[in-house]
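Peer 1: can't give you the sequence, but here's the structure:
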């Protein structure tokens, strides 16, 4: 029961449009470690981040020279309501720009950050924020989960590289799955418990058995149902899933669907190495998905456009795949 309540946290956030889930620095550091080669000479935009307190901004600010960044921009939405960091000193949104230290000693000083007020509220959809987006090369942030589809659509529209956090269920959205199927986006390194939790404001309830208050007094919720979504390619993405199971001789373990000519595989680790046809796998398969090894065929639906079923019962969302290695 505790786990069920815990996993409701971000669902509640979505339905009530409570989007104040602030990413911890440790989670940013362990994910970004895999992508450093992408940032040299680039302008990074954190467009859902208060530069005074954002751990995304802090990460890029203090690693500016190591990453070889050209420029760092962070923009802050101000909805004039109570939130974790709002001190009501401004009525508009604002953004910060940083282009490296001026004295060449590689010591980055906060006073060198140039903070500029927006004329509007700083929403990522505003003309002012979009103008900054056009100047950027890579977007890295934790966007509002309640606006995730719209947020990703904007990144695609302006042809931006990105590394962002979302709810695991985002991969079930038809718009997001299509991007993954078309090899225009994919899952990052960490998901689920690999993302340790989010800092939340005082007025948020601390859900779940892993909710806590850390040594700095931060209130942290760990829903364990988030992921990184990106279109930055890394070598780890092209590592084959090691297959050890066989279909032939174990057919009883792989029942066929009622409404599609494919076998059901309950766990990624159970994908048979000798099956040439279509297979239905859990959505968590996408965390291990190597586009050189497997083809994504279809999501969730059978030939009758109804959910895939076995003897009239529907397993949780399945992705239909095919092994490319066996088609050669």
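Peer 2: Happy to help now that I have it. Just so it is clear, the model here is predicted, and its values are computed rather than measured.

Peer 1: drop to CA atoms for contacts and neighbour counts, all remaining ones
Peer 2: Fine.

Peer 1: where do the helices of this protein begin and end?
Peer 2: 2-6, 9-16, 25-32, 55-62, 64-67, 127-135, 148-157, 174-181 (DSSP state H).

Peer 1: give me the residues contacting the shortest one.
Peer 2: To tie it back to what came earlier, the one meant is helix 64-67. Here helix 64-67 makes contact (Cα atoms under 8 Å, 6 or more residues apart in numbering) with 36, 37, 39, 40, 100, 106.

Peer 1: now do the last one
Peer 2: Helix 174-181 is contacted by residues 149, 170, 171, 185, 186, 296, 297, 299 when judged by Cα under 8 Å, 6+ apart.

Peer 1: who touches the fourth one in this structure?
Peer 2: In this structure, residue 185 makes contact with 179, 229, 230, 231, judged by Cα under 8 Å, 6+ apart.

Peer 1: do that again at 10 Å, thanks
Peer 2: Neighbour list for residue 185: 156, 161-163, 176-179, 229-233 [criterion: Cα atoms under 10 Å, 6 or more residues apart in numbering].

Peer 1: put this next to the first one:
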């Protein structure tokens, strides 16, 4: 079955606060390979992860020495159903600390429920240098806000619509966070429990008997340095002579650009580009000016109609 380009499942999860989307090891490995130098002598905290089943914990434990980690901490929310293959159980809230094969793993039960917002989890967060996990989609903006508040580095996976949240967009605009390497189809799918309804999304069963749903609507968000984000977008199109392809906005002195690849190389003014532009965004090449709104602080419009979310940018390389 061909994968359908839909965010319905993730939107349903947000509305119902069903957050049992577990990241596959293959997707973690695919993204983490780009940050191998970011973990030397660091304490990594996976604060939405049951060490018994979390692929984030598995990845960092298996690569502990290779990455040069100082400590790995993982904690999980209690009173939640866990699914591993065909086995179901109710887990207790606890955390564990791993410091290498030569040191016994420290496992401690929480007094509370292990919510990442709890005092116990915040105390663990304070010890950490980097947070890497798949946070609850319904609490994504609150999760990221907390990490930023405690001045931690992070690499987290979430719904692509998180870009449109004011808290997240402000971080990106101010160069305090950026998109990771994999986006959309670059993330192959999530492990979900059997009780999840399927909303037109491709489903398969892996070798461990787990149900995998594939979506096109996820991204990695991080503040770990990436060489790729300083690579220029190659601009091939020209505005001069092709003005009819770049309509002007009714309520903003700028032009609309439907695709990142169509950004003209000779236009120095404001340009409205789709949110997928952020996947290629180089802060040395472009300035992010505003999100979605025109001069009247209303949605950008062309001939009275609003295109899907646009980011207003300016080319820094042009006078």
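Peer 2: Yep, that arrived. All values reported here derive from a predicted model rather than from experimental measurement.

Peer 1: ok, back up a step: just the buried members of the contacts of helix 64-67 of the first structure?
Peer 2: 39, 100 (16 or more other Cα atoms under 10 Å).

Peer 1: which two from the contacts of helix 64-67 of the first structure end up farthest apart in space?
Peer 2: 37 and 106 (19.5 Å; Cα to Cα).

Peer 1: before we move on, back to that, so which of the contacts of residue 185 of the first structure is the closest to residue 2 of the first structure?
Peer 2: Minimum distance to residue 2 of the first structure across these is 27.3 Å, recorded for residue 229 (Cα to Cα).

Peer 1: show me what the closest one lines up with in the second structure.
Peer 2: Here residue 229 of the first structure is matched to residue 221 in the second structure, going by TM-score structural alignment.

Peer 1: okay if I get the helices of the first structure as a markdown table plus mean neighbour count and distance to residue 44 of the first structure?
Peer 2: Shown next, in a markdown table, are the helices of the first structure (neighbours: other Cα atoms under 10 Å; distance: least, Cα to Cα, whole Å):
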| stretch | mean neighbour count | distance to residue 44 of the first structure |
| --- | --- | --- |
| helix 2-6 | 13 | 33 |
| helix 9-16 | 16 | 27 |
| helix 25-32 | 16 | 13 |
| helix 55-62 | 21 | 8 |
| helix 64-67 | 17 | 10 |
| helix 127-135 | 17 | 9 |
| helix 148-157 | 15 | 13 |
| helix 174-181 | 17 | 22 |
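
Peer 1: now for those, which one comes closest to residue 84 of the first structure?
Peer 2: Between the helices of the first structure, helix 55-62 lies closest to residue 84 of the first structure; by Cα to Cα that is 13.7 Å.

Peer 1: tell me the angle that closest one makes with helix 25-32.
Peer 2: Taking axes from the mean of the first three to the mean of the last three Cα atoms, to 10 degrees, one finds helix 55-62 of the first structure and helix 25-32 inclined to each other by 70 degrees.

Peer 1: mean deviation of helix 55-62 of the first structure from the second structure?
Peer 2: On superposition with the second structure, the mean distance recorded for helix 55-62 of the first structure (mean Cα distance after the TM-score superposition for the first structure) is 0.2 Å.

Peer 1: could I get the buried residue list for stretch 286-301 of the first structure?
Peer 2: Here stretch 286-301 of the first structure shows 286-291, 294-296, 298-301 as buried, counting by 16+ other Cα under 10 Å.

Peer 1: if we can go back for a sec, the match of residue 229 of the first structure contacts residue 141, doesn't it?
Peer 2: No - with contacts defined as Cα atoms under 10 Å, residue 221 of the second structure does not count as touching residue 141, sitting 11.4 Å away.

Peer 1: so what sits against both of these two?
Peer 2: Common neighbours of residue 221 of the second structure and residue 141 (Cα under 10 Å, 6+ apart) are 158, 162, 163, 168.

Peer 1: which residue lines up with the first one in the first structure?
Peer 2: When the two structures are superposed using TM-score structural alignment, residue 158 of the second structure falls opposite residue 166 in the first structure.

Peer 1: need the counterpart of residue 276 of the second structure in the first structure.
Peer 2: So residue 276 of the second structure corresponds to residue 284, using TM-score structural alignment.

Peer 1: run a quick neighbour tally on that match.
Peer 2: 17 (other Cα atoms under 10 Å).

Peer 1: give the contact list for it.
Peer 2: Counted by Cα under 10 Å, 6+ apart, residue 284 of the first structure has contacts 168, 171, 187, 191, 267, 268, 317, 318, 319.

Peer 1: are any of the residues you listed buried, and which?
Peer 2: Buried among those (16+ other Cα under 10 Å): 168, 171, 187, 191, 268, 317, 318, 319.

Peer 1: now the fifth one. Nearest residue, chain neighbours left out?
Peer 2: Meaning residue 268 of the first structure. residue 285 (5.6 Å; Cα to Cα, 6 or more residues apart in numbering).

Peer 1: report whether the expected contact of the one you found with residue 291 is present.
Peer 2: No - shown here, residue 285 of the first structure and residue 291 do not form a contact pair, counting by Cα under 10 Å, at 11.8 Å.

Peer 1: quick one: contacts for the equivalent of residue 236 of the second structure over in the first structure?
Peer 2: Matched by TM-score structural alignment, residue 236 of the second structure corresponds to residue 244 in the first structure. Applying Cα under 10 Å, 6+ apart to residue 244 of the first structure gives the contacts 269, 270, 271, 272, 273, 274.

Peer 1: residue 311 of the second structure too?
Peer 2: 164, 169, 256-257, 270-278, 288-293, 300.

Peer 1: quick check: closest non-adjacent residue to it.
Peer 2: Per Cα to Cα, 6+ apart, closest to residue 311 of the second structure is residue 291, 4.6 Å.

Peer 1: how about the one you found, what's its match in the first structure?
Peer 2: Match for residue 291 of the second structure (TM-score structural alignment): residue 299.
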